[in-house]
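Novice: Sequence first, then the predicted structure, then my questions.
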Amino acid sequence: MPEQDAGRRSTSYHRAADATSIDVNRPSQARLYDLFLGGKNNFEADRRLYQELVRIAPEAPLIAAENRRWLAEAICLMVRDGGVGQFLDLGSGLPTAQNTHEIALRADPAAKVVYVDNDLTAVSHGQALLADDLHAYFADADLTDPAGVFRNPVVSGALDLDQPVGIVLGLVLHLVPDDDQVRRIIADYLETVPSGSWLAISHPVHPRDGSPLADFAGSLEDKLKDAFPDVRFRTAGEIAGLLDGLDLAGPGLVDLAGWWPANAQKLDPTGTARLLQVAAGRKR
């Protein structure tokens, strides 16, 4: 590893030794999502919540897998149509199948990816996995503090903010309940990156209109709140408001099944797939 690269990476390891302080008695969002994708880095508290959620939504593991499939398509879209060669994956969670850097490198062998998370399990595993990778980095930082993220030496050392950046916010913003705060977070990230940068977002939806989908979304939201009190699913209109000023690609903001042409759908467009809204857009 080049000396400069080693120095840049070493600054991100300041909390790795704290991994022994991980609270195994409370579910972790990162471990829970990894569990839905078939991962092994979980504890009894995570498995218990997982089982409760699957009882409500048996298709949830398939939805998680399709969210990763959507992410792969969004990354390729940014590379192919947007000329993006560097990515900031915020709230990235644990390393899993179809990691962002693996997808990006298949599309562009020179691509760089910086993962950002402050979950101790994700930090320790991510830093260990990427310690010798010349294209991928893991920053221990809080995505709700964009200024702090960009000040992080791992981020500032890896990204060239004179060039477009692909920002990924996949299934994380529902953990930030305040709408004004979420809008500020997104605005701060987009103000820091140049024109031609992209944002890809997936977010659970709750219509709050008394419909069967609203009842279903509410039951999942309530169950998640047992472990994550700040969870807030948003209406499609509220999610659309987070994307103001972006030129949306493809079908725009749609549910997960609607992203794909009919002959490429793997989910019932009238079923659980409606729970998740996805979009990718370019900063003007």
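Specialist: Ah, there it is.

Novice: going forward, measure contacts between C-alpha atoms and count neighbours the same way
Specialist: Will do.

Novice: Where do the strands of the stretch 101-250 of the chain begin and end?
Specialist: 112-117, 136-140, 166-170, 198-204, 246-248 (DSSP state E, counting those that start in this stretch).

Novice: among those strands, which is nearest residue 93?
Specialist: strand 112-117 (6.3 Å; CA to CA).

Novice: what's in contact with the closest one?
Specialist: Contacts of strand 112-117 with the rest of the structure, by CA atoms under 8 Å, 6 or more residues apart in numbering, involve 85-93, 100-101, 104-105, 123, 135-143, 149, 154-155, 158-159.

Novice: Contact partners for the residue positioned nearest the centre of the chain?
Specialist: The residue lying closest to the centre of the chain (CA atoms, centre = their mean) is residue 170, at 2.5 Å. The contact partners of residue 170, by CA under 8 Å, 6+ apart, come to 71, 90, 91, 92, 200, 201, 202, 203.

Novice: close enough to count as contact, the last one and residue 173?
Specialist: Yes. Between residue 203 and residue 173 there is a contact at 6.8 Å, judged by CA atoms under 8 Å.

Novice: name the helices or strands packed onto the lengthiest helix in the chain?
Specialist: When the chain is parsed with DSSP state H, its longest helix is helix 60-82. Contacts defined by 3 or more CA pairs under 8 Å, 6 or more residues apart in numbering; DSSP states H and E place helix 60-82 against helix 29-36, helix 44-56, helix 100-107, strand 166-170, strand 198-204.

Novice: try it again with 7 Å
Specialist: Judged by 3 or more CA pairs under 7 Å, 6 or more residues apart in numbering; DSSP states H and E, the packing partners of helix 60-82 are helix 100-107.

Novice: could you give the angle of the helix it packs on to strand 166-170?
Specialist: 140 degrees (axes from the mean of the first three to the mean of the last three CA atoms, to 10 degrees).

Novice: And here is the other one:
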Amino acid sequence: MTASERLPSTAIDTTTPSIARAYDYAIGGKDNYEVDRELLRQLNQAVPEVNVIAVTNRSFLIRAVRFLATQGRIDQYLDCGSGLPTAENTHQVAQRLNREARVVYVDNDPVVVAHGRALLEENENTHFLDANIFEPQEVLESDLVREKLDFTRPLALLQVATLHHHSADFGLPPAEVMRGYIDALPSGSFVAFSHFLDPENEHSEMAHRVQSILNASTSKGFFRTRTEIMEMLDGLDLIEPGLVINDEWWPDGPNLQELPPAGHCIVAAVGRKP
């Protein structure tokens, strides 16, 4: 194990909610604490079925990686803000279709780092980098990324449900964060992306309620307009159907049930760099 892959010395804070652990709880995981479950309860109380955002987001990730591995013929992935390992992680989906596929996960939540590295110890094609995903150069210039991913040929960047936890108040504006990554990608690479949406319609009030709850905690969250989100995807040719709510990006089958309001407040896209 290299120096960049050693477990962090940072103590895990179980008194403050973590968005990664709350997300883990929302999709049925067990790597979370009462403080995380309480955050999700508050969200669900304010907006019933808000956990549909987490569920549809995981489903999009799985469909997108399948598409990238098959139609895109991608065999190397940079998964930013990977979150806690659960069923059907990026490396499991990709390596089921191509056992030689390489995946580098990036996160700096201490719980995510510890669990992620423990899970991946025996997978020689999957690696974990402890770094701030909102600092593109820190990630892209790391020895681990440069050693494990070949930037002379196409790869896939995954920014799934990450940039809506970031704002210019924390550093680079979100569009500049994405520009740093997209500029570094070789031609023919793909980006899989999802983000909280302010739909600017009857569902906006619900989005604003969730944002208020998140921003009153340490787990910040920003619901942005379609125009603001499209700025983050500049430089990419979006694969049809473009930027759509998560459930509408190439679903596995017809939607027989009406999507709850929360499902209209997160969108996804896959784009190709010319």
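Specialist: Yes, it's here. Quantities reported herein were computed from a predicted structural model and do not represent experimental measurements.

Novice: What would you report as the TM-score here?
Specialist: Here the TM-score for the pair of chains, by TM-score structural alignment, normalised by the length of structure 2, is 0.93; 272 aligned residues with a CA RMSD of 1.9 Å.

Novice: ok, back up a step: separate out the buried members of the contacts of strand 112-117 of structure 1.
Specialist: 85-93, 100-101, 104-105, 123, 135-143, 149, 154-155, 158-159 (16 or more other CA atoms under 10 Å).

Novice: quick one on the thing from earlier: what span of structure 2 is the longest helix of structure 1 aligned with?
Specialist: Aligned by TM-score structural alignment, helix 60-82 of structure 1 falls on residues 50-72 of structure 2.

Novice: can you check stretch 108-127 of structure 1 too?
Specialist: Counting by TM-score structural alignment, stretch 108-127 of structure 1 corresponds to 98-117 in structure 2.

Novice: what comes up buried for that stretch?
Specialist: Buried residues in stretch 98-117 of structure 2 (16+ other CA under 10 Å): 98, 101-114, 116-117.

Novice: Can you give me the neighbour number for the alignment partner in structure 1 of residue 18 of structure 2?
Specialist: Aligned against structure 1 by TM-score structural alignment, residue 18 of structure 2 finds its counterpart in residue 28. Applying other CA atoms under 10 Å, we find 24 residues neighbouring residue 28 of structure 1.

Novice: Just list the residues touching the nearest residue to residue 28 of structure 1 once chain neighbours are set aside, thanks.
Specialist: The shortest distance from residue 28 of structure 1 to any non-neighbouring residue, by CA to CA, 6 or more residues apart in numbering, is to residue 46 (6.7 Å). Shown in contact with residue 46 of structure 1 (CA atoms under 7 Å, 6 or more residues apart in numbering): 27, 28, 31, 32.

Novice: what does residue 46 of structure 1 align to in structure 2?
Specialist: Aligned counterpart of residue 46 of structure 1 in structure 2: residue 36 (TM-score structural alignment).

Novice: got JSON lines for the contacts of residue 170 of structure 1, with distance to residue 12 of structure 1 too?
Specialist: Shown next, in JSON lines, are the contacts of residue 170 of structure 1 (distance: CA to CA, whole Å):
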{"residue": "71", "distance to residue 12 of structure 1": "25"}
{"residue": "90", "distance to residue 12 of structure 1": "15"}
{"residue": "91", "distance to residue 12 of structure 1": "15"}
{"residue": "92", "distance to residue 12 of structure 1": "15"}
{"residue": "200", "distance to residue 12 of structure 1": "25"}
{"residue": "201", "distance to residue 12 of structure 1": "25"}
{"residue": "202", "distance to residue 12 of structure 1": "27"}
{"residue": "203", "distance to residue 12 of structure 1": "28"}
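
Novice: ok, of the residues you listed, which one's closest to residue 40 of structure 1?
Specialist: Looking at the contacts of residue 170 of structure 1 and their distance to residue 40 of structure 1, the nearest is residue 92, at 16.6 Å (CA to CA).

Novice: now the counterpart of the closest one in structure 2: how far from residue 166 of structure 2?
Specialist: Using TM-score structural alignment, the partner of residue 92 of structure 1 in structure 2 is residue 82. To residue 166 of structure 2, residue 82 of structure 2 is 15 Å away according to CA to CA, to the nearest Å.

Novice: follow-up on the earlier one: give the buried residues for the match of helix 60-82 of structure 1.
Specialist: 50-62, 64-69, 72.

Novice: How far off centre is that stretch?
Specialist: Relative to the chain's own centre, stretch 50-72 of structure 2 is displaced by 10 Å; criterion: CA atoms, centre = their mean, to the nearest Å.

Novice: again with stretch 238-257 of structure 2
Specialist: The answer for stretch 238-257 of structure 2 is 17 Å, by CA atoms, centre = their mean.
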